[in-house]
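> I would like to see how this sequence folds:
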Amino acid sequence: MNWLLVIAGAMAGAPLRYLTDRVVQSRHDAVFPWGTFVVNVAGCLVLGVLTGAVPDERWRLLLGTGLCGALTTYSTFSYETLRLAEDGARGYAALNAVASVVCGTGAAFTGVALGRTVWG
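Down below sits the predicted model:
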């Protein structure tokens, strides 16, 4: 039954990722992959809040594994970073790699603290 929760969350997370990426990227006329950056950092924040606030495993499966798992995308982040480097935008590639890790980790820590403070 747990797998159904993961599927349900992913059914919302995947289209949310695509739509958010398209909206964010359309507002930035830049080489930098802002859409992927935003969904990954937002997913880290949401997962952090869940980790800090939600003890129920079913909610973590639905929202953490399902929704956040489909919302965030390491493969697209890796591909876009590689593409930037191959296209000669090595500075943007390095910025994407460093900023994604730093901001994603910071968002996760912030989310845990927020989750514990508000709901914990």
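> from now on I want contacts and neighbour counts done on CA atoms only, so please keep to that.
Fine.
> now do the helices in this structure.
2-26, 34-53, 57-59, 69-71, 74-86, 90-119 (DSSP state H).
> got the contact list for the most centrally placed residue in the chain?
A centroid search over the chain (C-alpha atoms, centre = their mean) returns Asn40, at 2.2 Å, as the residue closest to the centre. Asn40 is in contact with Leu71, Thr72, Thr73, Ser100, Gly104, counting by C-alpha atoms under 8 Å, 6 or more residues apart in numbering.
> Proceed likewise with the subsequent sequence, for comparison:
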Amino acid sequence: MWMNVALVGAGGFAGAVLRYYISKKMAERFQTDFPYGTLTINLTGSFLLGLLIGANPGAAVLLLAGTGFMGAFTTFSTLKLESLTLARKSLFGAFIGYLGATYTLGIVLAYVGYYIGRAL
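The predicted structure is shown next:
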């Protein structure tokens, strides 16, 4: 039990730190209202989680990398907050594009990752 908690915690720590770093770097680079950082993180996370599940690495790796790292790296709450912010600023094209890209490409990338993982 405690080993599982430690695996999830270690993965979660690493995922949260990397998400913060990437988000800040992308915000500095693009300096726009569009949330490129969160979009990149969530799409990358969709692909990587699909890859991980497809590879079927075992329970410990799934706890560390899937539940811990990917759970903290990707962010549903920030997606919703940034979507609301775009809508409140009347940036409706960006709002629709952001949600459309996140959900459509996220599903596609998860499937691609899964099938690549199965092939490994």
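> work out the TM-score between the chains.
Superposed pair, TM-score by TM-score structural alignment, normalised by the length of structure 1: 0.94. Supporting alignment: 118 aligned residues with a C-alpha RMSD of 0.9 Å.
> related to what we said a few turns ago, aligned to the residue nearest to the centre of structure 1, what sits in structure 2?
Aligned by TM-score structural alignment, Asn40 of structure 1 pairs with Asn42 of structure 2.
> what about that match, distance to Ser23 of structure 2?
As judged by C-alpha to C-alpha, to the nearest Å, Asn42 of structure 2 and Ser23 of structure 2 stand 11 Å apart.
> and for Tyr115 of structure 2?
28 Å.
> before we move on, back to that, which neighbours do Asn42 and Ser23 of structure 2 share?
With the criterion set as C-alpha under 8 Å, 6+ apart, the contacts of Asn42 of structure 2 and Ser23 do not overlap.
> not counting its neighbours along the chain, what's nearest the counterpart of His28 of structure 1 in structure 2?
Residue pairing (TM-score structural alignment): His28 of structure 1 is matched to Phe30 of structure 2. Nearest non-adjacent residue to Phe30 of structure 2, counting by C-alpha to C-alpha, 6 or more residues apart in numbering: Tyr36, 7.8 Å away.
> one more: Thr74 of structure 2?
Per C-alpha to C-alpha, 6+ apart, closest to Thr74 of structure 2 is Asn42, 5.0 Å.
> this completes my enquiry, with thanks.
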